[in-house]
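Undergrad: Could you work out the structure for the sequence below:
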Amino acid sequence: MKFVKDQKRTNYCGELSSQNVGQSVTIMGWVDSRRDHGNLVFIDLRDREGIVQVVLDPNKTDTTTAKDFRGEYVVAIYGVVKARPDGMKNAKIKTGEIEVEALRCEILNTALTLPFRPEDDNVNEVLR
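TA: As a prediction, the model looks like this:
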């Protein structure tokens, strides 16, 4: 846990915007979703302020632990805010114009696989 002791959160996920492009940031939160595209791993990182997309390239930087990320894991990410390429912007989220290119990452806490997504409206109260 050396990374966490040496680093403090610089921004909340939902507070990042195009004004932060080029800045180095340390963000921490829950893995909301993880998408593995071969050489790149994309995660949506969630905290109390919102969600931001994080891009991890395990071959390029010290992000090899990204292969172990699962839903609801608590992670710390150190990286650089980048503008998303044209055509890749996500108008559905406040941070949809940017992404964080991870340089380092660390799992702070693991989580068991949830039986269903908390926001899933198709799950009835009996199952909850």
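
Undergrad: Every contact and neighbour count from this point should use C-alpha atoms.
TA: Noted.

Undergrad: List the buried residues in whichever helix or strand Lys5 is part of.
TA: Using DSSP states H and E, Lys5 falls within helix 2-6. Buried residues in helix 2-6, counted by 16 or more other C-alpha atoms under 10 Å: Val4.

Undergrad: And the next helix or strand past it?
TA: strand 24-37.

Undergrad: Report the inter-axis angle for the helix or strand that Gly79 is a member of versus strand 24-37.
TA: Using DSSP H and E, Gly79 maps to strand 74-83. With axes from the mean of the first three to the mean of the last three C-alpha atoms, to 10 degrees defining the directions, strand 74-83 sits at 100 degrees from strand 24-37.

Undergrad: counting contacts, what elements does whatever helix or strand comes next after strand 74-83 pack onto?
TA: Sequence order places strand 98-109 as the next helix or strand after strand 74-83, per DSSP H and E. Contacts defined by 3 or more C-alpha pairs under 8 Å, 6 or more residues apart in numbering; DSSP states H and E place strand 98-109 against strand 50-56, strand 74-83.

Undergrad: in strand 98-109, what counts as buried?
TA: So for strand 98-109, counting by 16+ other C-alpha under 10 Å, buried means Ile98, Glu99, Val100, Glu101, Ala102, Leu103, Arg104, Cys105, Glu106, Ile107.

Undergrad: I'd like the structure of this one too, to check against the first:
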Amino acid sequence: MDPALQAVRAYAARMSAQAILRRLRLLPEGSPARALLTDVHRLHTLRGLLPYVADLVRYGYLSADLGERIPSAIDEILTGLLPHIEPLVSAFLVPEEFLGQVPIASDDPLTWFDDPEGPWHSLGR
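TA: Here you go, the predicted structure:
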């Protein structure tokens, strides 16, 4: 990857992580909203680290054991956040016009991927 692009991505990740932390600190200790936002921050951080785990382990910034546990930690966080997905999406104020263009966010996401002319519609005829 281009080093300049890598630097821009790292800067954007840092800025968004700091924005999440600023909001997190405004929420009362022990509140459900704070717990959810803590998990969002953990997810953001771990997903940001994932592409660099091998380098972090190689240069001694992260143990191999911790590096191996990151993917399962991400899965665990996602599983915990899944029941709260609608309020989380609403909280991030993503415009409906944008979400309408994202297949997975539609009411019936599978229709975006179904080709009426696809060979699977003519099988058995």
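
Undergrad: Overlay them and tell me the TM-score.
TA: Scored against TM-score structural alignment, normalised by the length of the second structure, the superposed chains reach a TM-score of 0.20; 51 aligned residues with a C-alpha RMSD of 5.4 Å.

Undergrad: Which pair in the buried residues of strand 98-109 of the first structure has the greatest spatial separation?
TA: Ile98 and Ile107 (22.8 Å; C-alpha to C-alpha).

Undergrad: Would you mark the buried spots in stretch 75-86 of the second structure?
TA: Ile77, Leu81.

Undergrad: ok, residues contacting that stretch?
TA: Leu36, Asp39, Val40, Arg42, Leu43 (C-alpha atoms under 8 Å, 6 or more residues apart in numbering).

Undergrad: thinking again about what came up before, residues in contact with the helix holding Lys5 of the first structure?
TA: With C-alpha under 8 Å, 6+ apart, helix 2-6 of the first structure has contacts from Ala76, Glu106.

Undergrad: and Thr26 of the first structure, how many neighbours?
TA: A count of neighbours around Thr26 of the first structure, defined by other C-alpha atoms under 10 Å, yields 21.

Undergrad: Would you agree it is in contact with Ala76?
TA: Yes. Contact criterion C-alpha atoms under 8 Å: Thr26 of the first structure and Ala76 qualify, at 7.1 Å.

Undergrad: Going toward the C-terminus from the strand or helix carrying Arg23 of the second structure, what's the next helix or strand?
TA: With elements taken from DSSP H and E, the one containing Arg23 of the second structure is helix 3-26. Counting by DSSP H and E, the element after helix 3-26 of the second structure in chain order, helix or strand, is helix 32-49.

Undergrad: ok, back up a step: and the strand holding Gly79 of the first structure, what does it pack against?
TA: strand 24-37, strand 98-109.

Undergrad: can you give me the angle that strand makes with strand 50-56?
TA: Using the same axes, to 10 degrees: strand 74-83 of the first structure against strand 50-56 is 80 degrees.

Undergrad: Now do strand 74-83 of the first structure against strand 98-109, angle only.
TA: Relative orientation of strand 74-83 of the first structure and strand 98-109, computed by the same axes, to 10 degrees: 170 degrees.

Undergrad: Counting neighbours, which bits of stretch 25-44 of the first structure end up buried?
TA: 25-34, 40-44.

Undergrad: re the thing from before, now the helix holding Arg23 of the second structure: buried residues?
TA: Neighbour count says helix 3-26 of the second structure has Ala13, Ala17, Ile20, Leu24 buried, by 16+ other C-alpha under 10 Å.

Undergrad: give the contact list for the last one.
TA: Under the criterion of C-alpha under 8 Å, 6+ apart, the contact list for Leu24 of the second structure reads Arg34, Leu37, Thr38.

Undergrad: Could you dump those into CSV with distance to Ile85 of the second structure and neighbour count added?
TA: Shown next, in CSV, are those (distance: C-alpha to C-alpha, whole Å; neighbours: other C-alpha atoms under 10 Å):
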residue, distance to Ile85 of the second structure, neighbour count
Arg34, 15, 17
Leu37, 12, 19
Thr38, 14, 16
